[in-house]
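Enquirer: A predicted structure for the sequence below; I have some questions about it.
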Amino acid sequence: MTDELPPRTTKGAHEKKKAIDVVTVFLLSITAVLTAWCGFEASKWGGEMSIAFSQASSARIQAAAAEGEARDARQYDLSIYTQWVLADLDGDTELVSYIEERFTPEFRVAFDAWNAGGRSDRGPFATEEYVPPGTDEAVEFTARADTKFDEALENNQRGDNYALLTVLFALVLFLTAMAQRELAPWVRRAFLILAIAVAAVGIAIMLTFPIRI
């Protein structure tokens, strides 16, 4: 009976080693796939970041163009209004009527509101009704640019998060590789258990991240 113990002990140790090897290979395979997936997602979110930054830049350019249009319109209306003021001060009603016929639609609305309000404001330009062409578009494009810029920053952070996960999974690969070394059985098991724990944490974190295909 004493002679049978060493073979059984050797067989049990061999089976444990084989089980550890199977778990190790499985963990290496899964971690390799997850690392590749995180790299893919980091690349995709990096692309989304570039697109959002490009859209934000385009919206900024359109906002600047709209603001330029509004500024030119305001300058034109201001020039016409200056001539109207001079004609009104001179009492030249014929010239006043002539100039009023050349008001732009936007300035006409503000001018009529100014008149209806008893000319209490500092001028038609101070009324809420005066909105030169391009003003609303400038506000809209500026808001779009801000939104796209924030979206780009968010996408950049998402890409960074996936990139950090690749580092975490690289640690899993390192610990798993150490578990394959010719070390004491308890040391190998410790490395393997730690690798499984780190992999589980990485997977749990990854499941909270958005996916872009």
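Expert: Perfect, thanks for sending it. Numbering: from 1, shown residues only.
Enquirer: only C-alpha atoms for contact and neighbour calcs from this point on.
Expert: Fine.
Enquirer: what's around Leu34, how many residues?
Expert: Leu34 has 19 neighbours, counted by other Cα atoms under 10 Å.
Enquirer: Tell me which stretches of the chain form helices.
Expert: 5-90, 93-100, 105-116, 135-179, 185-206 (DSSP state H).
Enquirer: Show residues contacting the third one.
Expert: Yep, that's helix 105-116 we're talking about. Residues outside helix 105-116 that contact it (Cα atoms under 8 Å, 6 or more residues apart in numbering): 77, 120-121, 123-125, 127-133.
Enquirer: which residues does the residue most central in space within the chain contact?
Expert: Residue closest to the mean C-alpha point of the chain, counted by Cα atoms, centre = their mean, is Glu151 at 2.3 Å. Applying Cα under 8 Å, 6+ apart to Glu151 gives the contacts Met49, Ala52.
Enquirer: related to what we said a few turns ago, narrow the contacts of helix 105-116 to those that are buried.
Expert: Applying 16 or more other Cα atoms under 10 Å to the contacts of helix 105-116, the neighbour count classes Asp77, Pro124, Phe125, Thr127, Glu129, Tyr130, Val131, Pro132, Pro133 as buried.
Enquirer: Below is an additional structure, to be compared with the one above:
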Amino acid sequence: MADDSPHDRWSRAQEIVAVFVLSITAVLTAWAGFEASKWGGEMSIAFSQASSARIQAASAEGQARASQQFDLTVYAQWVLADADGDTELAQYIEDRFSPALSTAFEGWQADGMSENGPFARDDYVPPGQEEAEKLNARADEKFAQALENNQRGDNYSLLTVMFALVLFLTAMSQRDGKTWVGRTLLGLAIVVGVVAVGILLTFPVKI
């Protein structure tokens, strides 16, 4: 049997390369789609956690406002008793200050009452205030994380488009009867595939 012509050998080599590119690209496309789905799920979880933290922060802020309102009412009675010179009543009210108000009140007196009341001091921290600040910070963190995860999912989705282009170019390279056109399309498909793989390697992976 006569040896194959160079043209036949080139054609077979082109077909083998095309099959290899198609197979690898199909796997990478599936992988990119899987990662896009996983990061989309992570985005939803982070958004849910941010919403939950925000609701809890609102509840803690309500507690802090209620505590502060109560302290303001009690303190107003102390101011009236002190202004009237009724030290016994003033002491009676002072003994019933909340822990937060008592701490700030003692510091305010120790500093010579130079500030506009104990509520102006940094050491006045009503119950719920610190928790609200922590929960708001957590909500902000989770919201930022959700946006980041969303971007990661979008990046993987974009890769599926690039891999789809590789599949298209590779398929077209096998349908064109002109050898140089087919090789050009296959070469372009390989270049796009290599670029897409390079980008893929820079992305975080979520299993």
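Expert: Arrived safely, thanks for sending. Just so it is clear, the structure is predicted and the values come from calculations on it, not from any experiment.
Enquirer: I'd like the contacts of helix 105-116 of structure 1 as CSV, with distance to Ala204 of structure 1 appended.
Expert: As requested, those are exported to CSV (distance: Cα to Cα, whole Å):
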residue, distance to Ala204 of structure 1
Asp77, 62
Ser120, 66
Asp121, 63
Gly123, 64
Pro124, 62
Phe125, 59
Thr127, 58
Glu128, 54
Glu129, 56
Tyr130, 56
Val131, 53
Pro132, 54
Pro133, 53
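Enquirer: which one of the residues you listed sits closest to Lys17 of structure 1?
Expert: Lowest distance from Lys17 of structure 1 to the contacts of helix 105-116 of structure 1 (Cα to Cα) belongs to Pro133, with 78.7 Å.
Enquirer: Distance of the aligned partner of Leu86 of structure 1 in structure 2 relative to Leu72 of structure 2?
Expert: Aligned by TM-score structural alignment, Leu86 of structure 1 pairs with Leu80 of structure 2. Relative to Leu72 of structure 2, Leu80 of structure 2 is positioned 12 Å away (Cα to Cα, to the nearest Å).
Enquirer: Could you do Ala104 of structure 2 as well?
Expert: Distance, Ala104 of structure 2 to Leu72 of structure 2, by Cα to Cα: 12 Å.
Enquirer: same deal with Leu135 of structure 2?
Expert: Distance from Leu135 of structure 2 to Leu72 of structure 2, counting by Cα to Cα: 25 Å.
Enquirer: and if you look at Gly187 of structure 2?
Expert: Here the criterion is Cα to Cα. By it, Gly187 of structure 2 lies 78 Å from Leu72 of structure 2.
Enquirer: Comparing the helices of structure 1, which comes out most buried?
Expert: Among those, ranked by average contacts under mean count of other Cα atoms under 10 Å, first place goes to helix 135-179 (a mean of 19).
Enquirer: Would you mind measuring from the equivalent of Ser52 of structure 2 over in structure 1 to Tyr76 of structure 1?
Expert: Residue correspondence to structure 1 (TM-score structural alignment): Ser52 of structure 2 is matched to Ser58. Using Cα to Cα, Ser58 of structure 1 is found at 27 Å from Tyr76 of structure 1.
Enquirer: Provide a list of residues in contact with Lys134 of structure 2.
Expert: Ala57.
Enquirer: What degree of burial does whatever residue of structure 2 lines up with Leu207 of structure 1 show, as a neighbour count?
Expert: Using TM-score structural alignment, the partner of Leu207 of structure 1 in structure 2 is Leu201. Residues lying near Leu201 of structure 2 (other Cα under 10 Å) number 9.
Enquirer: Same check on the one 5 residues further on?
Expert: Residue neighbour count, defined by other Cα under 10 Å, stands at 11 for Lys206 of structure 2.
Enquirer: residues touching it, list them.
Expert: By Cα under 8 Å, 6+ apart, Lys206 of structure 2 lies in contact with Glu35, Lys38, Trp39.
Enquirer: rewinding a little: tabulate the buried ones among the contacts of helix 105-116 of structure 1 in JSON lines, adding columns for distance to Arg158 of structure 1.
Expert: Listed next are these as JSON lines, based on distance: Cα to Cα, whole Å:
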{"residue": "Asp77", "distance to Arg158 of structure 1": "48"}
{"residue": "Pro124", "distance to Arg158 of structure 1": "49"}
{"residue": "Phe125", "distance to Arg158 of structure 1": "46"}
{"residue": "Thr127", "distance to Arg158 of structure 1": "46"}
{"residue": "Glu129", "distance to Arg158 of structure 1": "44"}
{"residue": "Tyr130", "distance to Arg158 of structure 1": "44"}
{"residue": "Val131", "distance to Arg158 of structure 1": "40"}
{"residue": "Pro132", "distance to Arg158 of structure 1": "41"}
{"residue": "Pro133", "distance to Arg158 of structure 1": "39"}
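Enquirer: Sweet, I'm off.
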